[in-house]
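*Asks:* Sequence and predicted structure are below.
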Amino acid sequence: MSGLLALFDDVAAIAKLAASQLDDVAAQAGKAGTKAAGVVIDDAAVTPKYVTGLPAARELPIVWTIARASVFNKLVILLPAALLLQAFLPWMLTPLLMLGGAYLCFEGAEKVWHLIVPHKEHGPQQAQTLEAAHLEEKRVKGAIKTDFILSAEIMTISLAQLDIDVFWIQALALAAVAIAITALVYGAVALLVKADDLGLHLSAEGRLAATRSLGRGIVTSMPSVMGVIATVGTVAMLWVGGSILVHGLHDFGWHLPYEQIAHMADLAAGTLGTGHGLVSWAVTAGLDGIVGLASGLVLIPIVTRAIVPVSSWLFPEKA
C-alpha cells in the first residue's frame, strides 16, 4: 500500500512539474509575442490589399491559402532555423534581428515618404489587364513572399525575448507564438475583407431600421477603419524597428542612443510626477519611433538606388 501511495506522490509531482513547465511555455510565448506586435499589426494591415480587385467569392479561399503557407513557413522552416541559430550560432541573432529591424524601419519610412510624395499606383491597371486566375496566382505568391519576410522577423523577435534555456520550452513557445499570431492576423484579415459584404447584407436584408443603419455604417466606415489600421501598423513598425536598432547597438557596445533615450524617458516621467511607467514607456516608444523613421529615410535611397538595381541585375527573372 505504501508503495502505491508513493507512486501516486510521484505521479502528482510529475504532473505538477509538467503543469509548471506548461505555464513557462505560456509565459514565454506571451512575452515573445508581445514584442512582435508591430510586425503583427503591419501584417494584418498589409494582407487585405492582396484580395483587392478579385471576385468576392475568392477572398476567403485566398486568405486561407496564404494563412496555410504562413503556418508552414513558421513551423517547418523558420522555427527550426531559429532554434539551430540559437544553439550553434547565437552571435548571429542580434545582427539578424537588426537586419529585420532595418527592414521594418525602411518599410515604415517608405510609407511615410509616400504620404509626403505620392507615387503612382499600378494595382488597378494590373487588375484590368490580367485575367482573374493569373492575377490571383500573382497576388498569392506576392503575399506569401511578404508574409515569409514578416514571419522571419516575428520568429527572430520572439526568440530574442525568450529568457529560458530549456530547448523544448523554447520550441513550444515559438510554435505557440507562430500559431497564435497566424490565427490572429488572418482571422482579422478575413473579418476585414468580408466586412463590406456583411454591411451590404445587413443594409439590404435587415428587418429592423437599426440593423439596416448598422449595415450602412459598416460599409461607410470601412475605408476609415483600414486607414487607421494602416497608420497604426506604420507607427508600430517604426517603433519596433527603431527599438530593435537601439538595443542592438547597445548590445554591440554603442550605448549612447540607448542611454540617452532612457535618460530622457526618466526625466519626462520624473517631471510629470504621475504615471511614471506609462510616461516612461510612451517617451521611449516615441523616441524609438523617431530613430526608426530617421533610419528608414536614410535607407530609402540606399535600397531604391543600389540594392534594388543590383538585385534586378543579378536576378533579371525576378524583376
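*Replies:* Yes, it's here. Numbering: from 1, shown residues only.
*Asks:* hey, let's count contacts and neighbours off CA atoms from now on
*Replies:* Fine.
*Asks:* Residues touching stretch 67-84, excluding its own?
*Replies:* 144, 147-148, 151-152, 155-156, 159, 171, 174-175, 178-179, 182-183, 186 (CA atoms under 8 Å, 6 or more residues apart in numbering).
*Asks:* Give me the subset of the residues you listed that lies in helices.
*Replies:* Using DSSP state H, 144, 147-148, 151-152, 155-156, 159, 171, 174-175, 178-179, 182-183, 186 are the members of the contacts of stretch 67-84 that sit in helices.
*Asks:* Mind giving me the ChimeraX command for buried ones among these?
*Replies:* Selection of the buried residues among the ones in helices among the contacts of stretch 67-84 in ChimeraX, burial being defined by 16 or more other CA atoms under 10 Å:
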select :144,147,148,151,152,155,156,159,171,174,175,178,182,186
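*Asks:* want to compare, so here's the second one:
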Amino acid sequence: MAGGLAALLDDVALIARTAASNVDDVAAAAAKTSAKAAGVVVDDAAVTPRFVEGVSPARELPIIWRITKGSLFNKIIIILPIILALNALAPWALTPLLMIGGTYLCFEGAEKVFEMFSGAQHEKEEESAAKDEDALVRGAIMTDLILSAEIMVISLNEVADQSFWMELGVLLTVAVAITALVYGAVGLLVKIDDIGLRFQQKQSDAAKRFGSVLVKAMPKILNTISIIGMFAMLWVGGHILITGSDTLGWHAPYELVHHFEAGVEHLGGFVQWCVETLCSLVFGLVVGFIVLGVVHLLPFKRH
C-alpha cells in the first residue's frame, strides 16, 4: 500500500524480476526489494544535496565521495551483520524494528512539513552552511545511517524467508546499487548549476540560453525533490506502521484502509492507488505530528 513512486517502481521491478527469473534470482530479488524501499531512497537523495550547500564547488564532489564511502560502511559493515543476526536468532524483532524506523520516517516527514510552514528550515540551512567540512560529512553519514537502516530492513523483510546466502546476496546488491544510485544522482544534481555556468560562457546564444535554464532550474529541482522526499517518508512510514500493526494484532488501521480501497475498487486501479497512498500519508502525518509534539516537550533540544 505504499503507493506513489514506490508502487510504480515496484511494478517495474516485478516485470524485471519475472523476465530475469531464470537468469539471476539474486539480481531480480534485489530489484524488487529496492523498489519497496523507494520512498526512503527518494528521501536520501533529497536530503544529501543540502549538506553541500554553501560549500566551495571544488569540494562538492570530494565531500559526496566521503559520504558515499560512509554510506557503504553503514550498510555493509554496521547494519548488514546486525539485521542478518536478528533474522536468524530473533525474526520476531524485525517487524517492531521496521515499525520503529517507520515511526522515525513519519516524525521526519512531519518535521519537514512543520518547518515548511514555520520557516524554520531556512534557519537550519544557515546553521549547516556555517559548519566545517568534517562536521558536514559526519552529519550526513549519521543521517544516512538512519535512512540506510530503514532501507536494509525493508529489503530484508522482502526476502526474510529465503536462505542465508540469498539474503546476503540480495542485501549486498541492494546496498551497493542504492548507494551508487543515490550518490551518483546527488553528484550530478550538485553539479548541474556548474554545468549551466559553463554553457553560459560559450559564444553560442543557444548554449547561453541553455546554461541559464540549468542555473535557474536547479533551486526548483532541489525543492521539488525535497517535497517528494517529504511525502515519500510520510507514505512509506505510514504504510510500514499500518501493515506492521496488522501483523502484531492491531487490525483496525489496516482494515479501515482496506475498506476505503474496496469502496473505490469499481473506479479502477489508479483510484485505488490514490486512496492507498493518501491513507498511508495521512496516517503517517498524524503519527509524525504526535511524535513531533512529544519530542518538543522533552527537556532537551534536538540538533
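*Replies:* In hand now; what should we look at? The structure presented is a predicted model; accordingly, all values stated were derived computationally and were not measured.
*Asks:* Please work out which residues of structure 2 line up with stretch 235-249 of structure 1.
*Replies:* Mapped onto structure 2 using TM-score structural alignment, stretch 235-249 of structure 1 spans residues 231-245.
*Asks:* Sort out which residues of the matching stretch are buried, please.
*Replies:* For stretch 231-245 of structure 2, by 16+ other CA under 10 Å, it's 231-245.
*Asks:* coming back round to it: which of the contacts of stretch 67-84 of structure 1 lies closest to D10 of structure 1?
*Replies:* A171 (26.4 Å; CA to CA).
*Asks:* how about the counterpart of that closest one in structure 2, what does it touch?
*Replies:* Counting by TM-score structural alignment, A171 of structure 1 lines up with L168 in structure 2. Contacts of L168 of structure 2 were listed using CA under 8 Å, 6+ apart, and they are L84.
*Asks:* again, but for M233 of structure 2
*Replies:* If you count contacts by CA under 8 Å, 6+ apart, then M233 of structure 2 has 39-40, 43, 105-106, 108-109 around it.
*Asks:* so what corresponds to G296 of structure 1 in structure 2?
*Replies:* By TM-score structural alignment, G296 of structure 1 lines up with G288 in structure 2.
*Asks:* Now name the helix or strand holding its match.
*Replies:* helix 269-297 (DSSP states H and E).
*Asks:* Buried residues in that helix, which are they?
*Replies:* For helix 269-297 of structure 2, burial by neighbour count (16+ other CA under 10 Å) applies to 272-289, 291-292.
*Asks:* now do stretch 53-68 of structure 1
*Replies:* Within stretch 53-68 of structure 1, judged by 16+ other CA under 10 Å, the buried ones are 53-54, 59-60, 62-63, 66-67.
*Asks:* equivalent range in structure 2 for that stretch?
*Replies:* Using TM-score structural alignment, the residues of structure 2 aligned to stretch 53-68 of structure 1 are 54-69.
*Asks:* ok now that stretch, how far from the chain's centre?
*Replies:* 20 Å (CA atoms, centre = their mean, to the nearest Å).
*Asks:* and what of stretch 150-169 of structure 1?
*Replies:* 14 Å.
*Asks:* Isn't F260 of structure 2 up against V275?
*Replies:* Yes - F260 of structure 2 is within contact range of V275, at 7.1 Å (criterion: CA atoms under 8 Å).
*Asks:* I261 of structure 1 corresponds to which position in structure 2?
*Replies:* Match for I261 of structure 1 (TM-score structural alignment): V257.
*Asks:* What about its match, how many residues nearby?
*Replies:* For V257 of structure 2, the neighbour count with other CA atoms under 10 Å is 20.
*Asks:* go on, L8 of structure 2?
*Replies:* Neighbour count for L8 of structure 2, taken as other CA under 10 Å: 16.
*Asks:* Check the gap between it and A140 of structure 2 for me.
*Replies:* Remark: distance between L8 of structure 2 and A140 of structure 2 (CA to CA, to the nearest Å) = 28 Å.
*Asks:* can you pull out the helices in the stretch 1-150 of structure 1?
*Replies:* Using DSSP state H, counting those that start in this stretch, the helices of the stretch 1-150 of structure 1 run over 2-35, 37-46, 59-72, 79-88, 93-116, 123-129, 132-161.
*Asks:* and the longest one, which residues are buried?
*Replies:* For helix 2-35 of structure 1, burial by neighbour count (16+ other CA under 10 Å) applies to 24-26, 28-33, 35.
*Asks:* cool, the shortest one as well?
*Replies:* Neighbour-count burial for helix 123-129 of structure 1, with 16+ other CA under 10 Å as criterion, is recorded at A127.
*Asks:* what does it contact?
*Replies:* Helix 123-129 of structure 1 has contacts (CA under 8 Å, 6+ apart) with 53-54, 135.
*Asks:* Any chance of JSON lines for these, columns distance to L4 of structure 1?
*Replies:* Formatted as JSON lines, these follow (distance: CA to CA, whole Å):
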{"residue": "G53", "distance to L4 of structure 1": "68"}
{"residue": "L54", "distance to L4 of structure 1": "66"}
{"residue": "L135", "distance to L4 of structure 1": "67"}
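*Asks:* any idea which of the buried residues of stretch 53-68 of structure 1 is closest to I14 of structure 1?
*Replies:* For the buried residues of stretch 53-68 of structure 1, the nearest to I14 of structure 1 is A67 (36.6 Å; CA to CA).
*Asks:* Relative to A44 of structure 1, how far out is that closest one?
*Replies:* 11 Å.
*Asks:* any common contacting residues for those two?
*Replies:* Joint contacts of A67 of structure 1 and A44 (CA under 8 Å, 6+ apart) are Y186.
*Asks:* Lovely, talk soon.
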